[in-house]
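1. Prediction below, plus the sequence it came from.
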Amino acid sequence: MRNRSVTVIFGSLVLWGLIIYFLISDQPVDREQETTRISTQISKLERRIKQEIALNQELFASISEVKQRKRKIIVNTYTDEKQGRNTNRIDEDKLLLKKEKKYVDNNINNNDVQQLQIEPVYSSETSYNVPIKGKLPNGSPIIAVLVFSCNRITVQRCLDQLIKYRPNVEQFPIIVSEDCQHRQTADVIARYGNQIMHIQVQPDQSDIEVPPKEKKFKGYFKIARHYGWALNHVFFQLRYDTVIIVEDDLDIAPDFFEYFLGTYPLLVSDNSLWCVSAWNDNGKAGLVDENAADVLYRTDFFPGLGWMLTRQLWAELSPKWPKSYWDDWIRQPEQRRNRACIRPEISRTRTFGKTGVSNGMFYERHLKYIKLNTEFVHFTRMNLTYLLKDNYDINFVNEVYQSTVVSFSELKSGKVMAPGAVRIPYYSRQAYKNTAKQFGLMDDFRSGVPRTGYRGVVTFFYKGRRVHLAPSANWNGYDTTWS
């Protein structure tokens, strides 16, 4: 840090020396042109010095906060041990503290990392106010929205909606992390000025070595690298406690922010949850109850596509973050650890990105038919404790296995006379896939889990009736060989 300050001072002296030289020099020089050039260099240097000061202040603040957290944990450890309380939470805090301290130390000691972070700080000269604390003065959580962008100028469509529907600038700061060095996309993002924070280019733009058989999937390796860097930056450097991840090809519903605010207390209070997602993989028109915009579910399948996570989860995942295919990696049992996500009946996001790294996989058959919610639901005024595991599991299992068993043909022909929800059993991978295709559901598995599945049950809506595509009642877990 001291070496960087010396460099800045030396640069200043050199520039002022040049100015004096040209003022006293007898050589024929276009003084107006030279003065303009020097003024430009001085302006750049001033901006850089301001960035240096801001970065140093941020690092010192991080160090101070880490020390305070350490002292607090020591006190809490003594108190809890004295009173014989459970110390699991203390252990989690210690691990998180260790991860954060390591990140701060790396930023202080690694000059190369510092240099990369100085250049592209913000897209506007107006400084963006980054809250250090995790809550507003009224106690409401601050939830950052992290937008991943690359080479789509249509990121404007996504950002326009986020800004339009954002209820509170301070509560939902928008951070755009840009990869790919795509000039046109960078220009679009820069137009938003201080309405957003723009991390202009994630530092590592080097080529990635991939196995010969996976060369055509190199894009997935770059995406994983971008995710890892940006999440480290937002959680460990900018110090946010909670983040909603959005990609640059998503539309959002009018109650997008209300949905995450309402479900936030569940995420931080129920250890069996590890994310909240705005996406329903089977949320196509005709497979959802359009009169049930307020209905939410637990799912064992990680949905993504607009999802919220905490710093605690990222501190767990970041040390082992994969080099590619991060979304399928996160669905593996070693990462999921029997935890679930919250997902809606009707999606609060919809993708408009037909082309991309996945080459439009699933888009024509499924994704373009996803229904985006239009009814504003006041989730923060609702009692959502039914989604807590202890409450949900009992009610869910009873509802599923007390429902009437029917066949697809009976349901399709309208011959089912019993009222209420119905159940279609499946006992093998192929039986599930056959039935899913008949209804138009996504029929694939990831680490043995079907999309939207909970305890093996996939719930959807068909011809005015709730349907449960369910395994036997004595189901004892997912079979990863079904993937």
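-> Received it, and whenever you're ready, just let me know what you need. Small disclaimer: the values here were computed from a predicted structure and weren't measured.

2. contacts, neighbours, all on C-alpha from now
-> Fine.

3. Confirm Leu309 sits in a strand?
-> Yes. Membership of Leu309 in a strand is supported by DSSP: H, G, I helix; E, B strand; the rest coil.

4. Would you confirm that it contacts Val246?
-> No. With contacts counted by Cα atoms under 8 Å, Leu309 stays clear of Val246, the gap being 11.7 Å.

5. Stretch 15-32: end-to-end distance?
-> 16 Å (Cα to Cα, to the nearest Å).

6. ugh, typo on my part, it should be stretch 435-446
-> Taking Cα to Cα, stretch 435-446 runs 18 Å from one end to the other.

7. got the contact list for the closest residue to Ser407 other than its chain neighbours?
-> Once flanking residues are discounted, Ser407 sits nearest to Ile424: 6.0 Å by Cα to Cα, 6 or more residues apart in numbering. Shown in contact with Ile424 (Cα atoms under 8 Å, 6 or more residues apart in numbering): Val405, Val406, Ser407, Phe408, Val467, His468, Leu469, Ala470.

8. how does it look with 6 Å?
-> Neighbouring residues of Ile424 by Cα atoms under 6 Å, 6 or more residues apart in numbering: Val405, Val406, Ser407, Leu469.

9. Where do the helices of the stretch 151-300 of the chain begin and end?
-> 155-165, 183-190, 218-232, 256-269 (DSSP state H, counting those that start in this stretch).

10. Arg423 belongs to a strand, doesn't it?
-> Yes. Assigned with three-state DSSP, Arg423 falls within a strand.

11. want to compare, so here's the second one:
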Amino acid sequence: MKSSKSRGFQGILVICIVVLLLLANLMWMKKVQSDQALHDAEKRIVDLSSKIKVLQGSLSTSQVEQETDHSRVKTLMMRINELESKMGFSGAKDTSSALQGSPNAPPPSIVKGSTAGRGESESERREKSNEVSASFPSSVQQSAGGEEAQVVPIIIFACCRAKYLDRTLSIVLERLPKQSKVKFDIIVSQDGNDPSVKSLMHTKYANIKFLEHMEQVDLSTAGPQEQASYYRIAQHYGWCFSKVFADQRYEWAIVLEDDLEVAVDFFEYMMAAAELLKKDPTLWTATAWNDNGFPSYSHDPHKLYRSDFFGGLGWLLTRKLWQELGPKWPKAYWDDWMREPKQRMGRACIRPQISRTVTFGKEGTSNGQFFDSHLSKMVLNSVHIAWTTKDISFLLKENYDEQLRRQVEEAPLVGLHDSRATGKIFYKDHPSFKVLAQSLGIMTDEKAGVPRTAYKDIVIVQRAADRVLYLVKKE
């Protein structure tokens, strides 16, 4: 009996010892995990502090880059504060004070808890409100062969259409070339302070440069029936171009809007066009858009043209051209202004047969003008062409003009419904051209005396893969 009780007591004792050992092991594992978490947090703080020091030591000289670097420093400081608060540290204040004492520190206005700037003028406060919030990460692209890449900004103009902007940015990021001699910096410039756009840029796209145009718009020349929005747009464009080209690295820029989808070879096309513009002073820009890019007339993705008509909707702006246009930039209707002879000065632009952009922006300032009947029907190129490896010297004026002259001269006279492969039809003035355009289903209007897509008063319509129609103004 006693032996049985003794064995029972020993069994209970063994169970207790096993339980105690398990508890001790569990406590030891939790301690190890806690120590590791503490170690990781301390390492993260050290890494973030190092990044701040690097940023402080390499703040850029341009206004856009300075504001961007300062914003990145602020973001890093906030992350350190969050980590330290979770760990119960009190080093955040020391970090802020150390930054304020640094010779390369960001302005006091962006240091947490600062009260500096309360005595600033209204113009100074307004200038600070136009802040760049973040920069595009340089790791996204690498230069081919490892050499230093040329830096080209992609300016995306936005206002209050967050969903549109999100769609445009996602496509642009998807179609950026991963390896190129050009490094692209995306810059989103917002007119006004729509909260949905700001939230999108500060969250999902926090690593993309962000400008905010908050300046008062000059409406002194606006008529009683005019929309103020056209004045806001033009003045926003001028303000942004001035800011961007203040950065001396930028020799040319790509201009987009928040409702454009770019084609798979859009950036290749723009890079090739930029090189051609350097060789031919009679070219002043390149556009990704074909105003007559309907399915019936979009057959050859390799076909490019010269045009006297500035199409916009995805175009190239050089520093040299901005230095020319900037001092006289208009208060409204900037695109029509660029089409005027005083600005164009006989120069042409490059355009594709199949558009390299399409717009999905039915909602906007123009209230969907031409969207259902025209814009929504445009074809977007789907064939990737490595334009930077192609010879496009045929677009140089001396080559292109002679070739076009021969083609028009050799083309037989035809009727609108003639079945011959290629031909030409003469028109004498805009009313007679309009009749032809209506019959063909192409754009009928003109700007500053130039029909859309025309070059030397000739509109080229590719009716089939082997059938070209030249609409030629008779002398």
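-> All right, it came through fine. Note that the structure is predicted; figures quoted are calculated from it, not measured.

12. picking that back up, what about burial for the contacts of Ile424 of the first structure, which qualify?
-> Neighbour-count burial within the contacts of Ile424 of the first structure applies to Val405, Val406, Leu469; the criterion is 16 or more other Cα atoms under 10 Å.

13. Tell me which of those residues fall in strands.
-> Val405, Leu469 (DSSP state E).

14. Can you tell me which of the buried ones among the contacts of Ile424 of the first structure is closest to Val176 of the first structure?
-> Val176 of the first structure lies nearest to Leu469 out of these, by Cα to Cα, at 39.3 Å.

15. need the contact list for the counterpart of that closest one in the second structure.
-> Under the alignment (TM-score structural alignment), Leu469 of the first structure pairs with Leu471 of the second structure. The contact partners of Leu471 of the second structure, taken as Cα under 6 Å, 6+ apart, are Lys424, Ile425, Phe426, Ile458, Val459.

16. re earlier: JSON lines please, covering the buried ones among the contacts of Ile424 of the first structure and showing distance to Phe217 of the first structure.
-> Listed next are those as JSON lines, based on distance: Cα to Cα, whole Å:
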{"residue": "Val405", "distance to Phe217 of the first structure": "43"}
{"residue": "Val406", "distance to Phe217 of the first structure": "42"}
{"residue": "Leu469", "distance to Phe217 of the first structure": "33"}
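
17. How about the contacts made by the closest residue to Ala206 of the second structure other than its chain neighbours?
-> Excluding its sequence neighbours, the residue lying closest to Ala206 of the second structure (Cα to Cα, 6+ apart) is Ala134, at 5.9 Å. Counting by Cα under 6 Å, 6+ apart, Ala134 of the second structure makes contact with Thr68, Ala206, Asn207, Ile208, Lys209.

18. let's go with 7 Å and repeat that
-> Applying Cα atoms under 7 Å, 6 or more residues apart in numbering, we find Ala134 of the second structure in contact with Thr68, Ser71, Arg72, Ala206, Asn207, Ile208, Lys209, Phe210.

19. now do Arg347 of the second structure
-> Residues counted as contacts of Arg347 of the second structure (Cα under 7 Å, 6+ apart) are Thr282, Leu283, Trp284, Asp308.

20. change it to 6 Å
-> Applying Cα under 6 Å, 6+ apart, we find Arg347 of the second structure in contact with Thr282, Leu283.

21. What does it correspond to in the first structure?
-> Checking with TM-score structural alignment, Arg347 of the second structure has Arg339 as its match.

22. Give me the distance between its match and Thr299 of the first structure.
-> According to Cα to Cα, Arg339 of the first structure stands 9 Å off from Thr299 of the first structure.

23. Could you pull out the buried residues of stretch 125-141 of the second structure?
-> For stretch 125-141 of the second structure, a neighbour-count test (16+ other Cα under 10 Å) marks Asn130, Glu131, Val132, Ser133, Ala134, Ser135, Phe136, Gln141 as buried.

24. do the same with stretch 150-167 of the second structure
-> Neighbour counts over stretch 150-167 of the second structure (16+ other Cα under 10 Å) mark 151-162, 164-166 as buried.

25. so where do the helices sit in the stretch 301-450 of the second structure?
-> 319-325, 334-338, 341-344, 397-410, 430-440.

26. rewinding a little: need the helices of the stretch 151-300 of the first structure in a markdown table with distance to Trp279 of the first structure, can you?
-> Shown next, in a markdown table, are these (distance: least, Cα to Cα, whole Å):
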| stretch | distance to Trp279 of the first structure |
| --- | --- |
| helix 155-165 | 16 |
| helix 183-190 | 25 |
| helix 218-232 | 19 |
| helix 256-269 | 11 |
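
27. Quick one, which of those gets closest to Tyr325 of the first structure.
-> Closest of those to Tyr325 of the first structure is helix 218-232, at 5.7 Å (criterion: Cα to Cα).

28. The second structure: matching residues for the closest one?
-> Per TM-score structural alignment, the counterpart of helix 218-232 of the first structure in the second structure is residues 228-242.

29. Could you check the matching stretch and say which residues are buried?
-> Neighbour counts using 16+ other Cα under 10 Å place 228-241 of stretch 228-242 of the second structure among the buried residues.

30. just to revisit the earlier point, closest one to Thr7 of the first structure among the helices of the stretch 151-300 of the first structure?
-> Of the helices of the stretch 151-300 of the first structure, nearest to Thr7 of the first structure by Cα to Cα is helix 218-232, at 27.0 Å.

31. ok, average deviation of that closest one from the second structure?
-> For helix 218-232 of the first structure, the mean deviation from the second structure after alignment is 0.4 Å (mean Cα distance after the TM-score superposition for the first structure).

32. quick revisit: what would the helices of the stretch 301-450 of the second structure look like in a markdown table with mean neighbour count and distance to Gln248 of the second structure?
-> Listed next are the helices of the stretch 301-450 of the second structure as a markdown table, based on neighbours: other Cα atoms under 10 Å; distance: least, Cα to Cα, whole Å:
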| stretch | mean neighbour count | distance to Gln248 of the second structure |
| --- | --- | --- |
| helix 319-325 | 15 | 9 |
| helix 334-338 | 16 | 24 |
| helix 341-344 | 13 | 24 |
| helix 397-410 | 13 | 30 |
| helix 430-440 | 15 | 44 |
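
33. so which of these comes closest to Leu276 of the second structure?
-> Nearest to Leu276 of the second structure, of all these, is helix 397-410, at 10.8 Å by Cα to Cα.

34. Give me the residues contacting that closest one.
-> With Cα under 6 Å, 6+ apart as the test, helix 397-410 of the second structure has contacts from Phe394.
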